[in-house]
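Participant: predicted structure and sequence below. I'll ask about it afterward.
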Amino acid sequence: GGRAIRRGRCRILRLRSVPFCACASRRTLCLLVCFTTIDVTGFDVRPAAGGYSKQLLGQKDFLKLTVFGGDPAQAARPSTAPPGYGAMESNGKSSDGWSPASSPYNSKSQIVSVEPSKSHPKGSRTFVYFLAVFAVIGGLLFGYDTGIVSGSMLLLQPHFELNTIWQESIVSATIAAAALFALIAGVTCDAIGRKKTIMIASFVFAVGAVVMGVAPDKEVLLVGRIVVGIGIGFASMTVPVYVAESAPADIRGKLVTLNQLFITIGILVSSVVAGAFSEMKETGWRYMLGLAGVPGAIQFIGFLFLPESPRWLVSKGRDDEAREVLRKIRGHDDVEEELKEVQEAEAKKQTGFVFMQIMKTPHVRKALFCGCGLHYYSATILKMSGFPPSLAIWLVCVPFTVNFLATFIGVFLVERLGRKLLTCISFVGCIIALGVLAIGFQLSATHSPPVNRNMTIFMPNMTEVTDKCTTSYSICEDCILNTDCGYCFDEDVSGYGTCLLAKDGDKEVYSTYGRCGENTTFINTTFGHTWAYGYCPTDYTWMAVLGLALFVLSFAPGLGPMPWTINSEIYPMWARGTGNAIATFFNWAFNLLVSYTFLTLTETITKYGTFWLFAGICVLGLTFTIIFVPETRNKSLEEVEELFMTKEKREQHRREREKQEEITVEYKPEKGDDTRL
């Protein structure tokens, strides 16, 4: 007789008079001489038919260990285990030559049979991959909307005669709605389930896309953007939680990272769609915005046939349904141990207002701080690195393609390097990239072309111009920092540049007068006059291109997907919905903040100063990650909770789990049977 207790990820079976131990691995089972312990990694104890035999079924290492006793006929049963598993044969010798009889501690050891377990058939994860792909269509919707708004705006602006305020409102309305409804999603996904919340998100997104596509005026278009933001808010918060709660621990990070991959796919698809319809000046934007409803409809239909999160089902007392869902998505019937862990976590569920319970629970509060911090740095860096709106629609496909391909690196490495290391490497790459960008802009500013203030500028009526632009600045960099001014220069003649007052034209900003005016015959003709609004001609453009490419390569595998992956793992089940909702709100809130402050920063502290500022934020983010973010790779969602506890609390929590999981193993030899294990 004895007990099996769980220590960490192992089950240790203790028997009173056993002179050897069995050490399991994925490919071999070694029987080693020792005193009183059989150590079977990741095994459970199950009753077997006939005699007094007990089965130990491998939960992790796919082995089956049978200890026979009582009936001599059963004890003499030969093992069917293949060579290499170290199985004991019926003559008392192991398949690799070792015999328990040779042990000085036991000359009458009985037979131990080891067989490969059939509990975990290979190829059983097809359904969970299918489930994850349908779930992360929500990421594709998010990415498509993010990318399509810039392409469609080039057609929307002249069609509806949108001024700057309306353009900013149409873009920002979606972000603001997403931030608000990400918080609301924390309540709905706990109340009605993850599945139904995602279905609501896809339905709302599809409706919003239709509203935008048929919008007769800018007011209806704005309403459509808000509706789409509601769908994005629901999906961005719920999809990572649903995937994390459904996926096995060893591939959970990879599957959650698929969400970021689909975001980049959505961005890439949006750039292609925008290019395809860019020549349809009057109706192209309707197709761009309306087509977003197609993936939303596909996701809604697909989720009619997908199961609810098993952990949410347990939280609602629907254990039988949770068991069936686990069997379906794991591909085998041996799910009792996992279900038991979920039930134990649910038994510790806090009561009352969840947010207040999060604030009162130290280790969960720490997890929330970690999650919100990751999303702050992620959102800040992503928005700051935005692509210039002056790029041609098709040219945007290039960085979007790099972003898409680089995300595969994250999917490949997330379970190999771990979340924390991948995030730190990503931060380092972004710091270097931002440094390159800052130096490039600083060199451009230092070597900025001069403004020729000796040139006399005349209005069409031959009146001399003496406004603030023509008289106040001596170099191009100072000129363009004033949004009322632009730089007009001759590409072939140095020292011929002038700072002129800008005005809004039919399609872009022009000079109010002179050779770079909207109706002049000189601009961009054989005379070589070029109007630069918001930038200066420079020989250091390549540094900006290099820095941007390096930034995308660094951001996409780490800072892009890892905050979403880690946030879906670090909260206990009772706080997962609310915790993710708050962290997602932080993501959208800082998206909105940076959108409204970036141009102001570039005007106040210069462009290179802004990039140095964000490089400094990256350094803070790297420090934050090293100090506060734990590694969650290969840990169950229930085990991750312990990572944020104090050492004393962690030990207490583990003792409670070990006490709950104690198992008694009995061996009852028949009268006259002197066989010993």
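Facilitator: That came in fine, so what should we check first?

Participant: going forward, measure contacts between C-alpha atoms and count neighbours the same way
Facilitator: Fine.

Participant: need the strands for the chain, in chain order.
Facilitator: 2-7, 10-15, 20-24, 29-33, 37-40, 43-47, 54-58, 63-67, 112-116, 485-490, 498-504, 509-511, 529-532, 663-665 (DSSP state E).

Participant: Phe404 is nearest to which of those?
Facilitator: Using C-alpha to C-alpha as the measure, strand 529-532 is the one of these that comes nearest Phe404, at 31.3 Å.

Participant: returning to what we had before: winner for burial among the strands of the chain?
Facilitator: Across the strands of the chain, averaging neighbours per residue (mean count of other C-alpha atoms under 10 Å) puts strand 485-490 on top, at a mean of 26.

Participant: which neighbouring elements make contact with that one?
Facilitator: helix 476-481, strand 498-504, strand 529-532 (3 or more C-alpha pairs under 8 Å, 6 or more residues apart in numbering; DSSP states H and E).

Participant: residues contacting Arg266?
Facilitator: Not Arg; residue 266 is Gly. 139-145, 147 (C-alpha atoms under 8 Å, 6 or more residues apart in numbering).

Participant: let's bring in a second one:
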Amino acid sequence: MQHFKTSYLLSISFISALGGYLFGFDFAVISGALPFLRDQFGLNEYWEGFATGSLALGAIIGCLAAGRVADKYGRRPGLFLAALIFGVSSLAMAFASGLGVFITARFIAGIGVGMASLLSPMYIAEVSPAQYRGRMVSINQLTIVLGILITNLINYSLRNSGPDAWRWMFGLGAVPSALFIIGVIWLPESPRWLLKVGKEQKGRAVLEKIGGPEFSSSSMDLIKLSLKGNQQVSYKAVFEKAVFPAVMIGIVLAVFQQLCGINVVFNYPSNIFASIGASKDDQLLQTVFIGGVNLFFTILAMFLVDKIGRRPLMLFGALALAILYVVIAQLLAIQSALVGMFLLAAIGTYAISLGPVTWVLISEIFPNHVRGAASSIAVLCLWSAYFILTFTFPVLAKWIGMHHTFYIYSGICVLGFLFIRAKVKETKGKTLEELESVFTPH
């Protein structure tokens, strides 16, 4: 039986996943800061949506840049650049002198988020043995939700620090950014990228550190076979007939993960709970509960993704959210305090299914030779969908009523369930090379 050096594998996976922590920080910090930003800058629903969604616009640029950096220079330099951007943008947001400066800094933060959202799960997938890959890639989602929870706790602790509390909320992001920069310096390069660019000895050394000589030899044979004849790759290759079906599945799953609507609960809890009469303190406290539930069920998902499998969890998540959103819509319509309980149920459902599992699938369904470019396109679409969701929510809530928006998200979840049932195949336990024959026709 193959024995792996799990301590080494875990350490490099957690360091790479610090990008996920910073993703979670920039994603969550706005929820606590919005009540202060509304007062500071006099935001209406359009500027509120744009200030929140500007992160996604930067993330789109980050995804495009990360795909090129990952394929040309390697995964490690891309992670280092993302860490640097996180640190600089956190300080820029904290010291923003006006709304324009703040939005520009949040856009730049989005570039780092986009790069990390692509490169962290890709890196972990490429260093992980097949039987552990789902659990290892889920570490990235775990650090995202840790970032969300810790940020929500800090936001709540700063709630009574005066009108400039939001500056501390954003500025504290420089601390984990510095830790990420230090960690990336220690990381090895992805062995699959090293073999792709002809650095066989370095690739072999990394694989041996993960699983020993036998694992290294067998992995190298599979990687070389999958890369044979495919050394020169451009974005055009992603749209070739043999690859595009897998790319389309990745794109639809990425878009669905956002348009399913759960991120309005993460980003706009103050709006939602204010609509049922909650105070500002209660609004911030609810973000802590949301972060705690998110963390618990993400940890549970890490143990289930390689046992139950990706497809059953995705099907469960889509259908359960569709049902929960109908209940939430009805409770919002009558301004019932019970809405909080069902919102937490929706968070838990997402955290055990669509949240982590979508990232696992995106990291593993693309062929080796186009993984960087294909992943960047899928994640780019994910961030585009996130911008659409976060920009439109305050506007839709004002135009048609907050409860009606949740009916829309329920309908989207039904469509997502039907797509997953028809197109998504199970991937657990298969090597990245074996999956090429599952998702790409020959």
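Facilitator: Perfect, thanks for sending it. As the structure is a computational prediction, the values presented were derived from the model and not from experiment.

Participant: which residue ranges form the helices in the stretch 501-650 of the first structure?
Facilitator: 541-555, 562-567, 573-605, 607-628, 637-640, 647-660 (DSSP state H, counting those that start in this stretch).

Participant: Gln660 of the first structure - how many residues pack around it?
Facilitator: 12 (other C-alpha atoms under 10 Å).

Participant: actually Thr471 of the first structure, not the one I wrote
Facilitator: By the criterion of other C-alpha under 10 Å, Thr471 of the first structure has 16 neighbours.

Participant: alignment lookup: it to the second structure.
Facilitator: Using TM-score structural alignment as the criterion, Thr471 of the first structure has no counterpart in the second structure.

Participant: the residue positioned nearest the centre of the second structure and Thr287 of the second structure, how far apart?
Facilitator: Note on the second structure: the residue nearest the mean C-alpha position is Ser117, at 5.2 Å, using C-alpha atoms, centre = their mean. Distance of Ser117 of the second structure to Thr287 of the second structure, given as C-alpha to C-alpha, to the nearest Å: 22 Å.

Participant: what do we get in the first structure for Glu434 of the second structure?
Facilitator: Aligned partner of Glu434 of the second structure by TM-score structural alignment: Glu639.

Participant: map Ala176 of the first structure onto the second structure.
Facilitator: Match for Ala176 of the first structure (TM-score structural alignment): Leu57.

Participant: do the same with Asn567 of the first structure
Facilitator: With TM-score structural alignment as the criterion, Asn567 of the first structure matches Ile362.

Participant: one step back: list the contacts for the match of Ala176 of the first structure?
Facilitator: Contacts of Leu57 of the second structure (C-alpha under 8 Å, 6+ apart): 107, 110, 383-384, 387.

Participant: mind putting these into a markdown table with neighbour count and distance to Ile124 of the second structure?
Facilitator: Shown next, in a markdown table, are these (neighbours: other C-alpha atoms under 10 Å; distance: C-alpha to C-alpha, whole Å):
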| residue | neighbour count | distance to Ile124 of the second structure |
| --- | --- | --- |
| Phe107 | 26 | 26 |
| Gly110 | 31 | 21 |
| Trp383 | 28 | 21 |
| Ser384 | 20 | 24 |
| Phe387 | 24 | 26 |
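
Participant: could you identify the most distant pair in those?
Facilitator: Farthest pair in the contacts of Leu57 of the second structure, by C-alpha to C-alpha: Phe107 and Ser384, 13.2 Å.

Participant: hmm, back to that, distance check, the match of Ala176 of the first structure against Leu315 of the second structure.
Facilitator: 29 Å.

Participant: same check, this time on Arg135 of the second structure
Facilitator: 19 Å.

Participant: then Tyr350 of the second structure?
Facilitator: From Tyr350 of the second structure to Leu315 of the second structure the distance is 11 Å (C-alpha to C-alpha).

Participant: neighbour count winner among the two?
Facilitator: A count of neighbours by other C-alpha under 10 Å puts Tyr350 above the other of Tyr350 of the second structure and Leu315, at 28 against 21.

Participant: so what's the equivalent of the more buried one over in the first structure closest to, chain neighbours aside?
Facilitator: If you follow Tyr350 of the second structure across to the first structure using TM-score structural alignment, you land on Phe555. Take Phe555 of the first structure and drop its neighbours on the chain: the residue closest to it by C-alpha to C-alpha, 6 or more residues apart in numbering is Ser426, 5.8 Å away.

Participant: can you tell me what the one you found aligns to in the second structure?
Facilitator: Aligned partner of Ser426 of the first structure by TM-score structural alignment: Gly317.
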